[in-house]
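1. here are the coordinates; sequence isn't available:
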């Protein structure tokens, strides 16, 4: 288990005075609990959220066999969760600011746990997909609260950077451990336990959070933008559906063009609503800030490739190389350790090289791993076909995630902390869900319906080559656009006030 940072390790830099309306948010949420315990509980919630993005991957062949789902349906077992997660993330972040981070942590975790139980007991494919979508909604409420609780518990500076690194490492470890955990559960019990295992774990974390977390909120009187959340979620889901249909229909068919156009129209309508509402889900003024806009764009691009790694690697191991679910999980263990190592190394490198350099370095290391993985064959040896390229991919992912999160959230006012934290997770997961739809379509087009290991491997390899190009573009963008280091002031607060102050009622 990684050690938790202590709040006394560094002296925070001077900050602007906090207004009375946000005083409760500025004070540490750990007033009655040690910082390490608060960070531990928040990280446990984040671990569960990210674990369920990847834990079902090794169970997909078993799910297909029992519920009779096709390739497109299996993709939606992953994407129903990811799209709901991404689409409601900003709403979850704002809800935490308004109604309390502890309260939203508890609500999100409870919803996530109940949906996990429903998914584990599902008898039809639609029941499983519905449960996965509700899981994603619970995760969207829970995840922003975890990062906000961490940043509120630890003062700004080196100690907070280490706390964010721990949060990143635990979350990354959840994604990485999904393969192993899923493999063990599928082999020893059944695929249903990849969901049912969340029930006892969620109950324990709920009890700990109820007893040890202290409430904090912004208390600025703004309402939730539910229409905005519904529009962006529907837009993402419709876009992903349209992309997934290209495999069977081609890019020029009406069955593809109509949902693509509808998805783009819904997202355009979302932006129009955000520009006009008095209490936007995502104040568009935030995107004028260089740290916020550049870091979230980089998160989107890197997430679109990284999210797909576990999906394709577990399918490759089982469908092409003949690994069991447990064998596939064990095969990816070095990658799991690499992403944790990268997340823990990043803060040290940031102090000397700067956040921008470390983020770009991470993207380049990951691109090298993706390029290597794209040379896979249907009879590849473990060392060169899975382990070494996987280590490079996930080492790079760990190196880039911490500096990007630090840049995106630096200088956020207490009242905007949940919003900006939610935006970080939204960008990464939104990129991942659309990236999975695109790369799955790319892989399926190359496979062309041939179920042989050789044909499947050709499709997976093309997906990794495409991911290599995306990561190289992301690295170039980081070097050109990202600021060198996180801000220590509160530019996010100033920009947000400039865009909202004249139209948002204050209690």
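-> Okay, I see it. Remember, it's a predicted structure, so these values are computed and weren't measured experimentally.
2. can we go C-alpha only for contacts and neighbour counts from here?
-> OK.
3. from the middle of its chain, how far away would the strand or helix carrying residue 139 be?
-> Applying DSSP states H and E as the criterion places residue 139 in helix 125-153. On the basis of Cα atoms, centre = their mean, to the nearest Å, helix 125-153 sits 10 Å off its chain's mean C-alpha point.
4. buried stuff in stretch 110-130?
-> Buried positions in stretch 110-130, judged by neighbour count with 16 or more other Cα atoms under 10 Å: 110-122, 125, 128-130.
5. Same check on stretch 149-159?
-> Going by neighbour count (16+ other Cα under 10 Å), the buried part of stretch 149-159 is 149, 150, 151, 152, 153, 154, 155, 156, 158, 159.
6. Which one of those is nearest to residue 352?
-> Out of the buried residues of stretch 149-159, the one with the shortest distance to residue 352 is residue 158. That distance is 12.5 Å, counting by Cα to Cα.
7. Next, work out how far apart the closest one and residue 165 are.
-> Between residue 158 and residue 165 the distance, using Cα to Cα, to the nearest Å, works out to 10 Å.
8. Check residue 354 too.
-> Using Cα to Cα, residue 354 is found at 15 Å from residue 165.
9. Same check on residue 28?
-> 19 Å.
10. do residue 484 as well
-> Residue 484 sits 18 Å away from residue 165, going by Cα to Cα.
11. the more surrounded of these two?
-> For residue 484 and residue 165, the more surrounded residue by other Cα atoms under 10 Å is residue 165, and the numbers stand at 28 against 19.
12. which secondary structure element contains the more buried one?
-> Here residue 165 sits within helix 158-188, counting by DSSP H and E.
13. And the helix or strand that comes right after that helix, how far out from the chain middle?
-> For helix 158-188, the following helix or strand on the C-terminal side (DSSP H and E) is helix 193-196. From the chain centre to the centre of helix 193-196 is a distance of 20 Å (Cα atoms, centre = their mean).
14. next, the one to line up against it:
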């Protein structure tokens, strides 16, 4: 039985009885897919520190500077579900390679940009490429490894590198901008994308689809426009406050369009997202846990960046380097998460990770106004990174378990959409909460308390509503549902 056939059989039975060791080809497949996902995660944060420098270099008006990040986030999150389903229908490998080619070319264009319009266009195409490559790469990962220990290990490494990539982006952006130029934050993608494009076709195999179902264009239009409106509304809330007209208008439009999307999917013969999938508790509550995990951690990184630069007066580079300990915590969390899942189950892992993240986050309320508090920040962010990664890996395993191969692109598209919406929501939500208070220090403290409350809420909903199957122990390994 081939690896793909084994994965399909496991998906039907829910039992992980596949091989527990990686052969040479699978190791290369895993490395190629992880490098691509790491690069995409880096892109989410690599320009954050460099925004003021880019604005000065290209003549961006201060009021439009945020569009360098927003244009990317809108496309990366808004089109993810659509591209995840396109990958199922027309080929994950093909979409993965095409998206990487677009990412490499748009990164080159961004590095060579001579005007604001050219840079924004490059960021739009980077976002579209990310929306295509991320779910296609994740579905290739889940269909290349059968449910059970191998898939849990692969998703654990993927989750660790995704989170570490976000932290690495903040550090790398500061280093490249200080030592070379902000343009290298774009150029660095080009050789990585080229290397993956050269290696991937030789090791990643996928059979051509035997049929070509129709793409649900009404559903695709409704969900894409709904997500774009929702994410744009969140960015408006971060800029103008949650009670502002633009924020409420865009958020309201997004909610209406997503309700329309659900109604369309309930009636169409070949839906973009079958309602039966959305009603699966593992899909629904797994994605809810993932949304909270990404929202709270990226929001906390923003708050601690604000604390380091505005309260402790750290430079952008020093602030970025301070998150290295958080990155180490996420790598460790991603490495141990598959073992925790195998020893217990995904629900226990999600709850344990959430509790650890909550305790670590609330500890940050004790930060003072001198650098003497750095020991607390480093310990808390390290522990929080471990806990957050337990949740992220638990979410990925939960949200993609029990679905057949032909729905893995959909499952990973939903999971990727969850990830990117969470990343996009974190900063504006925490920024708006922090801005309610008159003082920076008081605002950060309030936002940290709210961040902790959101983590606790996510942990409680997981404990109360998520149900997982018993742990399967077979002769060739251990698999947690």
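-> Yep, that arrived. Worth saying up front: this structure is predicted, and the values here are computed from it rather than measured.
15. Can you pull the TM-score for these?
-> Taking TM-score structural alignment, normalised by the length of structure 2 as the basis, the two superposed chains have a TM-score of 0.86; 463 aligned residues with a Cα RMSD of 3.1 Å.
16. ok, back up a step: report the mean deviation for the helix holding residue 165 of structure 1 after fitting onto structure 2.
-> Once fitted to structure 2, helix 158-188 of structure 1 is off its aligned match by 1.6 Å on average (mean Cα distance after the TM-score superposition for structure 1).
17. So the residue nearest the centre of structure 1 versus residue 148 of structure 1, what's the distance?
-> Here the mean C-alpha position of structure 1 is nearest to the C-alpha of residue 429 (Cα atoms, centre = their mean), at a distance of 4.3 Å. Applying Cα to Cα, one obtains 18 Å for the distance of residue 429 of structure 1 from residue 148 of structure 1.
18. Apart from its neighbours in sequence, what residue is nearest residue 7 of structure 2?
-> Leaving aside its chain neighbours, residue 7 of structure 2 sits nearest to residue 146 (3.9 Å; criterion: Cα to Cα, 6 or more residues apart in numbering).
19. sec struct for that neighbour, please.
-> Judged by DSSP: H, G, I helix; E, B strand; the rest coil, the three-state class of residue 146 of structure 2 is coil.
20. and it, what pairs with it in structure 1?
-> Matched to structure 1 by TM-score structural alignment, residue 146 of structure 2 sits across from residue 155.
21. quick one: contacts for its match?
-> With contacts defined as Cα atoms under 8 Å, 6 or more residues apart in numbering, the neighbours of residue 155 of structure 1 are 7, 11, 12.
22. how do those residues look in structure 2, which are kept?
-> Of those, the subset whose aligned partners also make contact in structure 2 (criterion: both residues aligned by TM-score structural alignment, their matches' Cα atoms under 8 Å) comprises 11, 12.
23. Buried among the contacts of residue 155 of structure 1? Make that a PyMOL selection.
-> For the buried members of those, the matching PyMOL selection, counting by 16+ other Cα under 10 Å, is:
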select buried, resi 7+12
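24. Among the contacts of residue 155 of structure 1, which lie within strands?
-> Cross-referencing those with the strands (criterion: DSSP state E) gives no overlap at all.
25. Save the contacts of residue 155 of structure 1 as JSON lines, and put in distance to residue 434 of structure 1 too.
-> Listed next are the contacts of residue 155 of structure 1 as JSON lines, based on distance: Cα to Cα, whole Å:
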{"residue": "7", "distance to residue 434 of structure 1": "38"}
{"residue": "11", "distance to residue 434 of structure 1": "41"}
{"residue": "12", "distance to residue 434 of structure 1": "38"}
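26. Just the closest of the contacts of residue 155 of structure 1 to residue 443 of structure 1, please.
-> Relative to residue 443 of structure 1, the closest of the contacts of residue 155 of structure 1 is residue 7; by Cα to Cα it sits at 46.8 Å.
27. list the contacts for the residue nearest to residue 190 of structure 2 when sequence neighbours are not counted?
-> By the measure of Cα to Cα, 6+ apart, the closest residue to residue 190 of structure 2 outside its immediate chain neighbours is residue 104, 4.8 Å from it. Each residue near residue 104 of structure 2 by Cα under 8 Å, 6+ apart is listed here: 189, 190, 191, 193, 194.
28. Of those residues, which ones are shared with structure 1?
-> Listed in the original numbering, these still in contact in structure 1 are 189, 190, 193, 194 (both residues aligned by TM-score structural alignment, their matches' Cα under 8 Å).
29. Narrow those residues to those that are buried.
-> 189, 190, 193.
30. where exactly do the strands run in structure 2?
-> Shown for structure 2, the strands assigned by DSSP E span residues 472-474, 477-479.
31. most neighbours per residue, which of the ones you listed?
-> Ranked by mean neighbour count, those are led by strand 477-479 with a mean of 22 (mean count of other Cα atoms under 10 Å).
32. Residue 92 of structure 2 corresponds to which position in structure 1?
-> Matched by TM-score structural alignment, residue 92 of structure 2 corresponds to residue 101 in structure 1.
33. Roughly how far does the residue lying closest to its match once chain neighbours are set aside sit from residue 230 of structure 1?
-> In space, and not counting its chain neighbours, residue 101 of structure 1 is closest to residue 145: 5.2 Å by Cα to Cα, 6+ apart. Here residue 145 of structure 1 is placed at a distance of 20 Å from residue 230 of structure 1 (Cα to Cα).
34. Settle it for me: which of the two has more neighbours?
-> When neighbours are counted by other Cα under 10 Å, residue 145 comes out ahead of the other of residue 145 of structure 1 and residue 230, with 34 against 16.
35. That one and residue 404 of structure 1, how far apart?
-> Applying Cα to Cα, the value for residue 145 of structure 1 to residue 404 of structure 1 is 18 Å.
36. now residue 11 of structure 1
-> Residue 11 of structure 1 is 23 Å from residue 404 of structure 1, by Cα to Cα.
37. Then residue 288 of structure 1?
-> Distance from residue 288 of structure 1 to residue 404 of structure 1, by Cα to Cα: 17 Å.
38. Repeat that for residue 87 of structure 1.
-> 20 Å.
39. OK, contacts around the residue nearest to residue 140 of structure 2 when sequence neighbours are not counted?
-> Spatial nearest neighbour of residue 140 of structure 2, excluding adjacent residues (Cα to Cα, 6+ apart): residue 92 at 6.6 Å. Remark: with contacts taken as Cα under 8 Å, 6+ apart, residue 92 of structure 2 is in contact with 136, 137, 139, 140, 206, 409.
40. My read is that residue 438 of structure 1 contacts residue 245, right?
-> No: the pair residue 438 of structure 1 / residue 245 is not scored as a contact, 10.3 Å apart, by Cα atoms under 8 Å.
41. I am finished for the moment; much appreciated.
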